[in-house]
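**Q** With the sequence up front, the predicted model follows.
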Amino acid sequence: MYLIEIIMLPKDLTKDLKDRLKSINGQVEGIIKMLDKSDNPAQILNQFKAVNKGFEKAQHLLLDEVFRKALAIKIAEALETCPGNCGQEEKIATIRKQFPNLNLYELTDKMKEIESIYEFLQTNTEKNMQTITLTIDNMVCQGCAEKITDILTELEGIKKVKTKAIQKSVRVEFNPDKINESEIETALTKSGYEPKKAVI
């Protein structure tokens, strides 16, 4: 599913677009009446131009408020996922450079392209994920377990944390490109806990 499919239209933009379309509808009805009366073709043509201009303005509003925002979000996500040596950095940089000048149709094409890059990066990241299980002897209650979860989930590169207070253990899934086992253990030690690798 493309990001653009799940972004909601802002209420003020929706109202603006509806008002513009109602105005355009009135202009179209006016053109029909002019045709019925066989009015001057030049005047009819001017009304067609006005209708086209109205549609163009509405398109541009949608472009800037929704499509461009969606692409900006996805570019940011791709940049965050790519550590700098992911094999896709040149493509991401190109789209980022083109971004300010893309028109509506180019935006939708670039959205598909950046989505494809992001999915590729996500798949590779999933494959590279590592897991460590630690025993923490001074994790003596559920409150401690929740605090440890909070400490670890705030670290960049941590995907999933599962604590078991009764077993005094924590299982951490992490991205080794962003954080290593030593840094995870250090974060816990600085917070007053005593982690050690669990014997499996």
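**A** Structure's in. What do you need?
**Q** CA only for contacts and neighbour counts going forward, please
**A** Fine.
**Q** Show me what counts as buried in the helix or strand where residue 25 lies.
**A** Using DSSP states H and E, residue 25 sits in helix 11-36. For helix 11-36, the neighbour count (16 or more other CA atoms under 10 Å) marks 17, 20, 21, 24, 27, 28, 31, 34 as buried.
**Q** So the nearest residue to residue 162 once chain neighbours are set aside versus residue 73, what's the distance?
**A** Sequence neighbours aside, residue 171 is the residue nearest to residue 162 in space, at 5.1 Å (criterion: CA to CA, 6 or more residues apart in numbering). Remark: distance between residue 171 and residue 73 (CA to CA, to the nearest Å) = 31 Å.
**Q** ok, and here's another one to check against it:
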Amino acid sequence: MKTFRSFADLAKHDGVHMIVTAPDWLSTRAEREGPSLDALRDSSTVVLQFGLECIGQSLIAAPDGNNDIKIHYELGAKLVVLYSDTDAIIQVFFEEPRSLEKERPEPLLYTHTYNTDDVTYDWAAGLISDFLTFNRFKSRLQDYTFLDSAKVRWWRFKDIRNRRGYLDSFVHIFTPWELLIVALIAAIPGLAIIKLIWG
């Protein structure tokens, strides 16, 4: 997509690059599940990814006194747009940043459509904007706002796989503490009415 290429060209000095290839998790699933994913192997995929960044170092103390320094890296978040020739569906995934030692968790299915007319410049630009929010929230290198956190939680909740129970655990919109606060705020008008009646 020209939009992704233009963005990658503008941002390349910040370590953002775009590649046109199958994402890691798709290749791994294809190897594990075999012929059932043949159609996915033939799909068209565009990946916009943050580059590898140093996120710090740690001192490893050995019993013999020979200390070593380990440098830690973060492999940046990925925006994956997948078009399946078989189903004629366009799926957009956000993959979390990860350290080199860990595997990426299940990607977020941000959106999907069966209508290729939806794929416009504004649509692609909107994906990039939300992808930057996702990376800002998930990356160890960046600060995020409460609004960023709320957006990512909403996207996780509305992931159709989450609502249908296909994922390992269900993601709620609110945390238990937030539910308690919402319940208390909702109870205030009722308490005021009771006070007026019995006051």
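**A** Done, it's in. Predicted model, so just to flag it, every value in this text is computed and none were measured.
**Q** Assuming the best superposition, what's their TM-score?
**A** Once the chains are laid over each other, their TM-score by TM-score structural alignment, normalised by the length of the second structure reads 0.23; 75 aligned residues with a CA RMSD of 5.5 Å.
**Q** more crowded one of residue 171 and residue 73 of the first structure?
**A** Between residue 171 of the first structure and residue 73, residue 171 has the larger neighbour count (other CA atoms under 10 Å), namely 17 against 12.
**Q** and the more buried one, which of the three is it?
**A** strand (DSSP: H, G, I helix; E, B strand; the rest coil).
**Q** right, and it touches residue 131 too?
**A** Yes - using CA atoms under 8 Å, residue 171 of the first structure is in contact with residue 131, at 7.0 Å.
**Q** where do the strands sit along the second structure?
**A** 16-19, 44-50, 52-60, 68-75, 78-84, 89-95, 98-99, 108-113 (DSSP state E).
**Q** Could you single out the most deeply buried of those?
**A** Burial of the strands of the second structure is given as mean neighbour count (mean count of other CA atoms under 10 Å); strand 78-84 ranks first at a mean of 23.
**Q** what angle separates that one from strand 44-50?
**A** Angle, strand 78-84 of the second structure to strand 44-50, by axes from the mean of the first three to the mean of the last three CA atoms, to 10 degrees: 180 degrees.
**Q** which other helices and strands contact strand 78-84 of the second structure?
**A** Applying 3 or more CA pairs under 8 Å, 6 or more residues apart in numbering; DSSP states H and E, we find strand 78-84 of the second structure packed against strand 44-50, strand 89-95.
**Q** before we move on, back to that, and of the strands of the second structure, who's closest to residue 38 of the second structure?
**A** strand 78-84 (10.8 Å; CA to CA).
**Q** For residue 80 of the second structure, which non-adjacent residue is spatially closest?
**A** residue 47 (4.6 Å).
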